[in-house]
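> Okay, here's the prediction I keep looking at, along with the sequence it came from:
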Amino acid sequence: MTKQLNKIYAIKTIALVAQEMGEDEDWLNEIIEEMEPEDGLIWVYGPDGKGTAAFSDFGVENLEDIIRERRHLKK
């Protein structure tokens, strides 16, 4: 039996992704309600129990797709 290994070696927090994209972090937090772990969304928790959204590279790509779709629908 072959063991499946996680191939994600790094993730970016939603704060960093918002900064890199030039987007509002609060708006991105609304958008990610549509995303699932299969979409590259990962929740990271600290010792205080508070969590923050983070994304694999695949997750950032999916988030960009959702943003494009949202902006296209507004037109």
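Happy to help now that I have it.

> Every contact and neighbour count from this point should use C-alpha atoms.
Noted.

> what's near enough to touch Val60?
Shown in contact with Val60 (CA atoms under 8 Å, 6 or more residues apart in numbering): Val17, Gly40.

> Presented hereafter is structure B, for comparison with structure A:
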Amino acid sequence: MAGISYVFTISRVAEMLGEDEEWLDEISIVLDPEDDRLGVLGLGDESTTAFTRFGIENLAELVQIYKADPSLLPRPKPRE
């Protein structure tokens, strides 16, 4: 199996999936590094969440679960 050569930031994944970034970050907390959800550290206290392609697939499955049962975590209202 080849190593991971790149990851997608949560901002990029939110754009790809057409979903709210903060909502995705909230629901992705249940994913582990084994699910290909990673923390990327920057300078100082800067950090962001990132995903491999497999991680995006796992997150997309979670999105469907949370959309099917909005009581799990309500989606934010669109900003005007």
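Okay, I see it. Not measured: the values here are computed from a predicted model.

> Got a TM-score for the pair?
Scored by TM-score structural alignment, normalised by the length of structure 1, the superposition of the two chains gives a TM-score of 0.85; 71 aligned residues with a CA RMSD of 1.7 Å.

> Just tell me what Asp39 of structure 1 corresponds to in structure 2.
Structural alignment (TM-score structural alignment) places Asp39 of structure 1 against Asp35 in structure 2.

> Its match: how many residues sit nearby?
Neighbour count of Asp35 of structure 2, defined by other CA atoms under 10 Å: 17.

> which non-adjacent residue is nearest it?
Spatial nearest neighbour of Asp35 of structure 2, chain neighbours left out: Gly55 (5.6 Å); criterion: CA to CA, 6 or more residues apart in numbering.

> Quick one: residues contacting the match of Asp39 of structure 1.
Listed by CA under 8 Å, 6+ apart, the contact set of Asp35 of structure 2 reads Phe54, Gly55, Asn58.

> Buried among those residues? Make that a ChimeraX selection.
Applying 16 or more other CA atoms under 10 Å to the contacts of Asp35 of structure 2, the buried members can be selected in ChimeraX as follows:
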select :55,58
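
> what's the closest of the contacts of Asp35 of structure 2 to Asp69 of structure 2?
The nearest member of those to Asp69 of structure 2, counting by CA to CA, is Asn58 at 17.0 Å.

> Tell me the residue in structure 1 aligned with the closest one.
Using TM-score structural alignment, Asn58 of structure 2 lines up with Asn62 in structure 1.

> Which positions within the helix or strand in which that match is found qualify as buried?
Secondary structure assignment for Asn62 of structure 1, by DSSP states H and E: helix 57-74. Buried positions in helix 57-74 of structure 1, judged by neighbour count with 16+ other CA under 10 Å: Asp57, Gly59, Val60, Asn62, Leu63, Ile66, Ile67.
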